[in-house]
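Asks: sharing a model that was predicted from the sequence below.
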Amino acid sequence: MIRYVLCGLAMLVLAGCASTGGSLQESATVTPRDDAVDLADRQAVRRILLDQYAQWKGTPHRMGGVSRDGVDCSGLVQRTFLARLGHEIPRTTRRQAKVGQPVSRDQLRPGDLVFFRTGYKTRHVGIYTGDARFLHASSSEGVTTSELDNPYWASNYWQSRRIGME
């Protein structure tokens, strides 16, 4: 019974991250601003991401949201990259999964995007923060961090992408 409850909860966590529609920004490109953070500076990127988490922790999940009133997984990623790291990336998970360059899971560094296949045509995205953790927006917990090695996330891991290698 508990297993079914946990599976159901996991499905709710990810329900808002399906990426089937279009977006205002249709291209799958990254545009750095003049004041963009050097994404190769792992310590700086990690500090910024942890600060972002501290500010957004518990922000509720809202499908299509991009503000502290509510945010979905790809909205959090887009907002973090633009507001905190100075890089404009696409809005949807589908488009985000096409930016940057593929990177293997064992080569992850802070700032890399991590993607999960969580259902039929459903994808979830977060930002790797280091120490096998990633920042994301969960429909049950809101903005949170999770362990990449958690059995659920490990079994649904799809790919990782590194921004700034274009």
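Replies: Cool, got the structure.

Asks: contacts and neighbour counts: CA atoms only from here.
Replies: Noted.

Asks: excluding covalently adjacent residues, which one is nearest to Ile48?
Replies: With Cα to Cα, 6 or more residues apart in numbering as the criterion, Ile48 has its nearest non-adjacent residue at 6.8 Å, and that residue is Arg84.

Asks: pull the number of nearby residues for the one you found.
Replies: Number of residues near Arg84 (other Cα atoms under 10 Å) recorded here: 16.

Asks: tell me, what residue is most central in this structure?
Replies: What sits nearest the mean C-alpha location of the chain, by Cα atoms, centre = their mean, is Gly126, with 1.9 Å.

Asks: helices along the protein, start to end?
Replies: Listed in chain order, the helices of the chain (DSSP state H) span 2-14, 42-56, 73-79, 93-96, 151-156.

Asks: most tightly surrounded among these?
Replies: Highest mean neighbour count among these (mean count of other Cα atoms under 10 Å): helix 73-79, with a mean of 26.

Asks: which other residues reach that helix?
Replies: Outside helix 73-79, the residues within contact range by Cα atoms under 8 Å, 6 or more residues apart in numbering are 16-17, 64-66, 88-93, 96, 124-127, 136-138.

Asks: alongside the first one, take a look at this:
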Amino acid sequence: MRIKTTLCIACLAIFAGQALAAEPPEHVPGAPAALTSESIVAHSESLLDRASRGAGDLMNSGLQYLGIRYRFGGNSAETGFDCSGLVRRVFMDALGLNLPRTAKEMANTGERINPSELKPGDLVFFNTMRRTFSHVGIYLGDNRFLHSPSAGGKVRVESMSDDYWRTRFNGARRVVDQPELRSAETNIR
């Protein structure tokens, strides 16, 4: 419990200081809206704000599964998660995105990014079974990622700087808002 609390505090600290866009003033139906540069800025939400909120939603959703046991083919908290099952559940819960089922298929989704460009919410891939993209996790920031490791393990946060993960890193993807991934009706349980 102490680890979960510490991780939640650390995650909140990552997003501290990132202001959310101001609430737009109420608009009276039928009244003309004055378009000034100030009103446009006040009424629009920046891409950075939306991305920050999306990453925060992902982290909040993902961290609730800390300690859930690993299960090959698992995709629910009740039965356990494998790596891709965890990632699918988190992205569906937080953003309504229906990602492919396997780590290898996820590696073909979104935009390929360099390790130096990693941001919270990006997918990180590893070669853990002598084949590329055999393991996936969610980057949290500060060189840490959330994942469901392997048989006997539990959902946890680890450092990508650890020798094991550093030597097996295969790449990263940023899942962009792709229409084919949006599915509010898809049930992945």
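Replies: Happy to help now that I have it. None of these values were measured; they are calculated from a predicted model.

Asks: overlay them and tell me the TM-score.
Replies: Here the TM-score for the pair of chains, by TM-score structural alignment, normalised by the length of the first structure, is 0.70; 129 aligned residues with a Cα RMSD of 2.1 Å.

Asks: out of the helices of the first structure, which comes closest to Thr144 of the first structure?
Replies: Smallest distance to Thr144 of the first structure across the helices of the first structure (Cα to Cα): 7.1 Å, for helix 42-56.

Asks: what's the closest one packed up against?
Replies: Applying 3 or more Cα pairs under 8 Å, 6 or more residues apart in numbering; DSSP states H and E, one finds that helix 42-56 of the first structure contacts strand 122-130, strand 142-147.

Asks: how about the longest one: buried residues?
Replies: If you call a residue buried by 16 or more other Cα atoms under 10 Å, then strand 122-130 of the first structure has these buried ones: Thr122, Arg123, His124, Val125, Gly126, Ile127, Tyr128, Thr129, Gly130.

Asks: ok, the last one to Arg94 of the first structure distance?
Replies: Read it as Gly130 of the first structure. 24 Å (Cα to Cα, to the nearest Å).

Asks: Asp51 of the first structure corresponds to which position in the second structure?
Replies: Asp51 of the first structure maps onto Asn60 of the second structure when the alignment is built from TM-score structural alignment.

Asks: do the same with Gly130 of the first structure
Replies: Using TM-score structural alignment, the partner of Gly130 of the first structure in the second structure is Gly141.

Asks: look up how far Ala172 of the second structure lies from the nearest residue to its match once chain neighbours are set aside.
Replies: Leaving aside its chain neighbours, Gly141 of the second structure sits nearest to Pro120 (5.1 Å; criterion: Cα to Cα, 6+ apart). According to Cα to Cα, Pro120 of the second structure and Ala172 of the second structure sit 11 Å apart.

Asks: so Met165 of the first structure touches Pro102, yeah?
Replies: No. Met165 of the first structure is beyond contact range of Pro102, at 9.6 Å (criterion: Cα atoms under 8 Å).

Asks: hmm, Leu39 of the first structure is touching Arg46, no?
Replies: No. Using Cα under 8 Å, Leu39 of the first structure makes no contact with Arg46, being 9.7 Å away.

Asks: need the overlap of contacts for these two.
Replies: Gly111.

Asks: export the helices and strands packed on helix 42-56 of the first structure as JSON lines, with columns for distance to Met11 of the first structure.
Replies: Output for those, formatted as JSON lines (distance: least, Cα to Cα, whole Å):
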{"stretch": "strand 122-130", "distance to Met11 of the first structure": "10"}
{"stretch": "strand 142-147", "distance to Met11 of the first structure": "14"}
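
Asks: list the contacts for the nearest residue to Val125 of the first structure once chain neighbours are set aside?
Replies: The shortest distance from Val125 of the first structure to any non-neighbouring residue, by Cα to Cα, 6+ apart, is to Phe115 (4.6 Å). For Phe115 of the first structure, the contacting residues are Ala97, Arg123, His124, Val125, Gly126, Tyr157, Trp158, Gln159, Ser160, by Cα under 8 Å, 6+ apart.

Asks: again with Trp56 of the first structure
Replies: Taking Cα under 8 Å, 6+ apart as the test, what Trp56 of the first structure contacts is Arg68, Val143.

Asks: from Arg91 of the first structure, how far out is it?
Replies: For Trp56 of the first structure relative to Arg91 of the first structure (Cα to Cα), the value is 18 Å.

Asks: more neighbours: which of Met165 and Pro102 of the first structure?
Replies: A side-by-side neighbour count of Met165 of the first structure and Pro102, using other Cα under 10 Å, places Pro102 first with 16 against 12.

Asks: residue in the second structure matching the more buried one?
Replies: Aligning on TM-score structural alignment places Pro102 of the first structure opposite Arg112 in the second structure.
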